[in-house]
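K.L.:
Pasting the sequence and the predicted coordinates here, then a few questions.
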Amino acid sequence: MAGLPRTRGGPAVCQAWGHSSLAQEQNLSVIQEEVRARYVDAQSVSTQISTEASRSERITWAYASRTACGIALGMLSYREVDSDRLWNCECYHARMRATMVR
């Protein structure tokens, strides 16, 4: 994942609910940077022809990741750190990436 910040834990296929590792970060700029990187990555993946033509769940997780990370970014722009929204962004992005290595 060139250009993306180092992943902060989280399994490739996450549980339905968990604790955001990003929410533990004290520096808001770091959280915003990591969420923005996931958003940009998901946006890129969701518009690739190989994703659109894929019969895997990649497109589903790319759209989910893009949406969840976009919502998290919006909340962060108001300096609101919502652990559930961050978890969704982390989880869906990890699931999207997991579909790309199969």
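P.N.:
It's in.

K.L.:
hey, let's count contacts and neighbours off CA atoms from now on
P.N.:
Fine.

K.L.:
is it true that R66 touches A42?
P.N.:
Yes. Judged on Cα atoms under 8 Å, R66 makes contact with A42 at a distance of 5.1 Å.

K.L.:
Now the common contact residues for those two.
P.N.:
Residues within reach of R66 and of A42 at once, by Cα atoms under 8 Å, 6 or more residues apart in numbering: there are none.

K.L.:
For the chain, which segments count as strands?
P.N.:
Assigned strands in the chain: none (criterion: DSSP state E).

K.L.:
And here is the other one:
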Amino acid sequence: MFDHTQLAKMADLLVKIKCAFVLSINDTPEIREFFSAFAFDEASIKYSVASSGATDAHELIISTPPKRRPAVVRVGCRARRQLIQRLSGPVAV
């Protein structure tokens, strides 16, 4: 899980980027508050880990607000790596 500082930083970076994005993350009131500037979709899913069986979960799909979505989106690996680096430091390639 992300802490409050990381969530705030992620939301701030997503406000500033100039391309479309989709983020899937646990659906909690805290997440909804941090990402309230964006469009939300909800998904009910099942998590399964090894032999522990499936567990019902709720995921929040966060994306670029419709008014900011470009007509054509081309985001390569480099752009994703740069965003990840800003959030957590250097990433091995």
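P.N.:
Yes, it's here. Given the structure is predicted, the values throughout are model-derived calculations rather than measurements.

K.L.:
Need the TM-score between these chains.
P.N.:
TM-score of the superposed chains, computed with TM-score structural alignment, normalised by the length of structure 2, equals 0.29; 48 aligned residues with a Cα RMSD of 4.2 Å.

K.L.:
dump the residue contacts of Q6 of structure 2.
P.N.:
L87.

K.L.:
Could I get the buried residue list for the helix or strand hosting it?
P.N.:
Applying DSSP states H and E as the criterion places Q6 of structure 2 in helix 4-16. The neighbour-count check on helix 4-16 of structure 2 (16 or more other Cα atoms under 10 Å) flags L7, A8, M10, A11, L14, V15 as buried.

K.L.:
Any chance you could list what contacts the helix or strand that contains E30 of structure 2?
P.N.:
Element membership for E30 of structure 2, per DSSP H and E: helix 29-34. Outside helix 29-34 of structure 2, the residues that touch it by Cα under 8 Å, 6+ apart are L7, A8, A11.

K.L.:
Out of those, which is nearest to D41 of structure 2?
P.N.:
Of all the contacts of helix 29-34 of structure 2, D41 of structure 2 sits closest to A11, with 16.4 Å by Cα to Cα.

K.L.:
how close does the closest one sit to L23 of structure 2?
P.N.:
Distance, A11 of structure 2 to L23 of structure 2, by Cα to Cα, to the nearest Å: 11 Å.

K.L.:
circling back: let's have the buried residues of helix 4-16 of structure 2 in TSV, adding distance to L83 of structure 2.
P.N.:
Shown next, in TSV, are the buried residues of helix 4-16 of structure 2 (distance: Cα to Cα, whole Å):
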residue	distance to L83 of structure 2
L7	13
A8	14
M10	9
A11	11
L14	9
V15	12
